[in-house]
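Chemist: below: sequence and its predicted model.
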Amino acid sequence: MTSPTREALIGASRIVVKVGSSSLTTAEGGLDPARLDALVDALAARRAAGSQVVLVSSGAIAAGLAPLGIPRRPRDLATQQAAASVGQLALAHAYAASFGRYALTVGQVLLTADDVVRRSHYRNAQRTFSKLLALDTVPVVNENDTVATEEIRFGDNDRLAALVAHLVGADGLFLLSDVDALYDGDPRRGAANKIEEVTGDSDVDGVKAGTQGASGLGTGGMASKLAAARLASSAGIPVLLAAAADVPRALTCADVGTAFAATGTRLSARRFWLGHAAGAAGRLWLDDGAVAAVVHRRRSLLSAGITAVDGEFDAGDVVELLNLSGAVVARGVVAFDAVELPALIGRSSHELPAEQRREVVHADDLVPIRTF
């Protein structure tokens, strides 16, 4: 019997599909046309069945290695960017040709951190995706590795896919890689149990997820996929983690891989941006009373509940709110500059000058963070 989560993935009318570098390329030969065509075959079939499809594709750097005569993924940033510059053209051309077999038009969307961190850019990206889908195209998304240094060093397309899934209002997210499912250990190193369904914290207790893919071509690994699945599912989007080789079954009957149930409610674009997309410029530590007020009663943060401040930020920046143990419990838009706050710590509103008697973070600009 198919689970409700897998039924939701089968019936999703708008999906985001993410594929990793190792599923499209080899270090020796660049792009693998047969594997890319097999992926496009499955995506076109899902399109023909009535779903809108957004593809988040890694592979630009890996695709550029062979044309440049580079035997393995380089460590230095300049060579990575050069490979991305060459590989992005090869990748876009390959997708255009492959989707063209089905008379489908693709639109390339290259994103940087600013496009999901800055609110104005985030909204512009939403409009771009909306118009591309309205024009019956298949958006093909990648990080702009040629210019975005932070993404190459620290980013991964798994998290990008989760952010894009929310941004486009997807009903399902499919994370495809060279691993067929989530396991409670590394199956290459001995006995490990496959996890069929994830519905909450207890299902992933003790899971040891690696940070590097098996091929060495990508920047993610199971840890990034697990984090991305948690991010999307906590925002109300069911997720399927499966092998790229199983993509026909993943997109038709969803009877492969690991399914992650939607554990949270879908947030507004603004609240999702605050909670997950925006970069934090600083941190505020809260006492237990303030944590209870902010997280459980959804109240505004007042200066009396703050115990410490860290970072350089201005009023209007996003900051993280931490409990006394150092765990992030919420994020929000701060109403004071960093230089103003130390003098306000622990003081009640009636103790402050009239011009400073306001919330440090207003409840309307604050989002509690759920670990899973």
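Modeler: Here it is on my side, so go on.

Chemist: every contact and neighbour count from this point should use C-alpha atoms.
Modeler: OK.

Chemist: hmm, who's touching stretch 80-95?
Modeler: 31, 33, 36, 40, 59-65, 67-68, 73-74, 106, 108, 145-147, 152 (CA atoms under 8 Å, 6 or more residues apart in numbering).

Chemist: can you tell me which of the residues you listed are in helices?
Modeler: Pro33, Leu36, Val40, Ala60, Ile61, Ala62, Ala63, Gly64, Leu65, Ile152 (DSSP state H).

Chemist: among those residues, which one has the most neighbours?
Modeler: The most neighbours of any of the ones in helices among the contacts of stretch 80-95, using other CA atoms under 10 Å, belong to Ala62, which has 32 neighbours.

Chemist: if I look at that residue, how far off is Pro33?
Modeler: 14 Å (CA to CA, to the nearest Å).

Chemist: please apply the same query to Arg188.
Modeler: In terms of CA to CA, Arg188 sits 27 Å off from Pro33.

Chemist: circling back to that earlier point, farthest-separated two in the ones in helices among the contacts of stretch 80-95?
Modeler: Val40 and Ile152 (25.7 Å; CA to CA).

Chemist: what residue lies at the spatial centre of the protein?
Modeler: With distances taken as CA atoms, centre = their mean, Arg159 lies nearest the centre of the chain, 2.1 Å away.

Chemist: rewinding a little: could the ones in helices among the contacts of stretch 80-95 go into CSV alongside distance to Thr25?
Modeler: Below are those laid out as CSV (distance: CA to CA, whole Å):
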residue, distance to Thr25
Pro33, 9
Leu36, 9
Val40, 15
Ala60, 9
Ile61, 10
Ala62, 7
Ala63, 6
Gly64, 10
Leu65, 10
Ile152, 18
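
Chemist: now, which of these sits nearest Asp180?
Modeler: Among these, and counting by CA to CA, the member closest to Asp180 is Leu36, at 17.6 Å.

Chemist: residues contacting that closest one?
Modeler: Leu24, Ala94, Tyr95, Ser98.

Chemist: switch these over to JSON lines; also include secondary structure.
Modeler: What follows is these, written out as JSON lines (DSSP: H, G, I helix; E, B strand; the rest coil):
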{"residue": "Leu24", "secondary structure": "coil"}
{"residue": "Ala94", "secondary structure": "helix"}
{"residue": "Tyr95", "secondary structure": "helix"}
{"residue": "Ser98", "secondary structure": "helix"}
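
Chemist: below is an additional structure, to be compared with the one above:
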Amino acid sequence: MGERRPLPPQTYRRLVIKVGSAVLSGPAGRQQQLAIAAQIAGLRREGREVVLVSSGAMAMGLGKLGLMERPRTMPGKQAVAAVGQPTLMYWWEQAFGWYDLKVAQILLTAEDLAHRHRYLSARQTLETLLEWGIVPIINENDTVMVDEIKFGDNDQLSALIATLVGADLLILLSDIEALYEADPRTHPTAQPIHFVERVNAQVLQMAGDDPNRVGTGGMKSKLLAAEKAQAAGIPTLLLPGTRSQSIAEALRGEPIGTLFAGGNRRYSGRKLWLYQLPKPQGEIVVDAGAALALRQGGASLLPAGILEVRGQFGVGEAVRCLDERGHLIGVGLVHYSAAELRRIQRRKTQDIEAILGYKNTDEAIHRDYFALASELEAR
């Protein structure tokens, strides 16, 4: 944390912009939507590409149905989102139409990005839309969401999309103006922080978890999204979505909002996808020796180091690896199914063929298909 560093605008050709529900809800929501479309149109005139991640289906549905708060049941939430999603897209289409820009709707679940071929397919679709000069508008597919396939919130989705499309910058537009030393709602004298070098435990302590009435995220969610983007070397800007020129002002280097540095890219390609997987298919608990070898030695995981296999998954699917205390070590692609691993766990590699009647490989997870978790996630 320190003094705000300027953003050289010419280096940010591709942007992912996430708009929170609180920005689009209420009496001024429509005007905010028009102002955001105007800002994105300005970015397009400068030769930039923009992918928009928009919350708001739930908020729109609540308004249309005259409800004061989100339903408590999953079917109720799905129904409200189904009512609100067409309106959300209609207003975006109208807003961008003022600037002769076409839009495309893309609804995703975590399951869509947890499968490598679907992940690559989504990327190809987005690349094509950008090539055609269309603004993709992405939202979580709330109408079919269940706990097992939720991203958590659109902050997390936006970080994954930024990685998916190789964005140069992630922008989070929120009703929260910046990261503060403490929650300004309960600490009125708290000061804004305009630059964060790295999201760590100290930074997370400044966040509050409470979302607003219509949203699902909070400051902590935004910090975790910034941390995901940092893993891909992508800087993040947290800006006030209710300020009509906040993006242009931030790109000029004015001290508005909070800039999270991109840092060094830790992973790329398949390993980056593994690192950011929203919903791995199962879990493997390993012993202390295997945990040490994975964390410090860059080793593969052998069946002998496996203590427990949780869930059901097939060959080639992604799983979380945990140590004996339940701390996350990393995520990898398995060479054996859950049923096969249960049969060969704690056994030596030379015993695999005798137990199963065949042997795919010596390794349960090869080191080339394993992404080590950051210190932040492992806590």
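Modeler: In hand now; what should we look at? None of the values given here were measured: they were computed from a predicted structure.

Chemist: quick TM-score on the pair, please.
Modeler: After superposition, the two chains reach a TM-score (TM-score structural alignment, normalised by the length of structure 1) of 0.90; 367 aligned residues with a CA RMSD of 2.5 Å.

Chemist: Provide the secondary structure category for the aligned partner of the residue nearest to the centre of structure 1 in structure 2.
Modeler: Superposed on structure 2 with TM-score structural alignment, Arg159 of structure 1 falls opposite Gln156. Under three-state DSSP, Gln156 of structure 2 falls in the helix class.

Chemist: name the nearest residue to Gln156 of structure 2, ignoring sequence neighbours.
Modeler: In space, not counting the residues next to it along the chain, Gln156 of structure 2 is nearest to Ala225; the distance is 5.1 Å by CA to CA, 6 or more residues apart in numbering.

Chemist: return the residue of structure 1 aligned against that neighbour.
Modeler: So, by TM-score structural alignment, Ala225 of structure 2 is matched to Ala228.

Chemist: show me the contacts for its match.
Modeler: Asp158, Arg159, Ala161, Ala162.

Chemist: repeat the analysis, applying 6 Å as the threshold.
Modeler: Asp158, Arg159, Ala162 (CA atoms under 6 Å, 6 or more residues apart in numbering).

Chemist: nearest to Leu284 of structure 1 among those residues?
Modeler: Distance ranking of the contacts of Ala228 of structure 1 against Leu284 of structure 1, using CA to CA, places Arg159 first at 24.9 Å.

Chemist: how near is the closest one to Leu352 of structure 1?
Modeler: Distance of Arg159 of structure 1 to Leu352 of structure 1, computed by CA to CA: 42 Å.

Chemist: with Leu226 of structure 1 instead?
Modeler: For Leu226 of structure 1, the distance to Leu352 of structure 1 - CA to CA - is 45 Å.

Chemist: more neighbours, those two?
Modeler: Neighbour totals were compared for Leu226 of structure 1 and Leu352, and Leu226 leads with 20 against 14 (other CA under 10 Å).

Chemist: tell me the SS of the more buried one?
Modeler: helix.

Chemist: and the residue nearest to Arg298 of structure 1 when sequence neighbours are not counted, how many neighbours?
Modeler: Nearest non-adjacent residue to Arg298 of structure 1, counting by CA to CA, 6+ apart: Ala363, 6.3 Å away. Residues lying near Ala363 of structure 1 (other CA under 10 Å) number 17.

Chemist: what does Ala363 of structure 1 correspond to in structure 2?
Modeler: Aligned counterpart of Ala363 of structure 1 in structure 2: Arg367 (TM-score structural alignment).

Chemist: now do the buried residues in stretch 122-137 of structure 1.
Modeler: Tyr122, Arg123, Ala125, Gln126, Phe129, Leu132, Leu133, Thr137 (16 or more other CA atoms under 10 Å).

Chemist: name the element the fourth one belongs to?
Modeler: Just to be clear, that refers to Gln126 of structure 1. According to DSSP states H and E, Gln126 of structure 1 maps onto helix 119-134.

Chemist: now the helix or strand just after that helix: which residue numbers in structure 2?
Modeler: Going down the chain from helix 119-134 of structure 1, the next helix or strand is strand 138-143, by DSSP H and E. Using TM-score structural alignment, strand 138-143 of structure 1 lines up with residues 135-140 of structure 2.

Chemist: that stretch vs structure 1 - mean distance after superposition?
Modeler: Compared with structure 1 after fitting, stretch 135-140 of structure 2 deviates on average by 0.9 Å (mean CA distance after the TM-score superposition for structure 1).

Chemist: do stretch 29-39 of structure 2 as well
Modeler: Relative to structure 1, stretch 29-39 of structure 2 is 1.3 Å off (mean CA distance after the TM-score superposition for structure 1).

Chemist: so where is that stretch in structure 1?
Modeler: Against structure 1, stretch 29-39 of structure 2 falls on residues 32-42 (TM-score structural alignment).

Chemist: just stretch 79-89 of structure 2 next, same as before
Modeler: Taken onto structure 1 by TM-score structural alignment, stretch 79-89 of structure 2 occupies residues 82-92 there.

Chemist: hang on, the earlier thing: gap between the match of Arg159 of structure 1 and His187 of structure 2?
Modeler: On the measure of CA to CA, Gln156 of structure 2 and His187 of structure 2 end up 27 Å apart.

Chemist: list the buried ones in stretch 147-165 of structure 1?
Modeler: 148-149, 151-152, 155-165.

Chemist: Three-state assignment for Val247 of structure 1, please.
Modeler: When classified by three-state DSSP, Val247 of structure 1 comes out as helix.

Chemist: could you check how far it is from Leu176 of structure 1?
Modeler: Taken as CA to CA, the span from Val247 of structure 1 to Leu176 of structure 1 is 8 Å.
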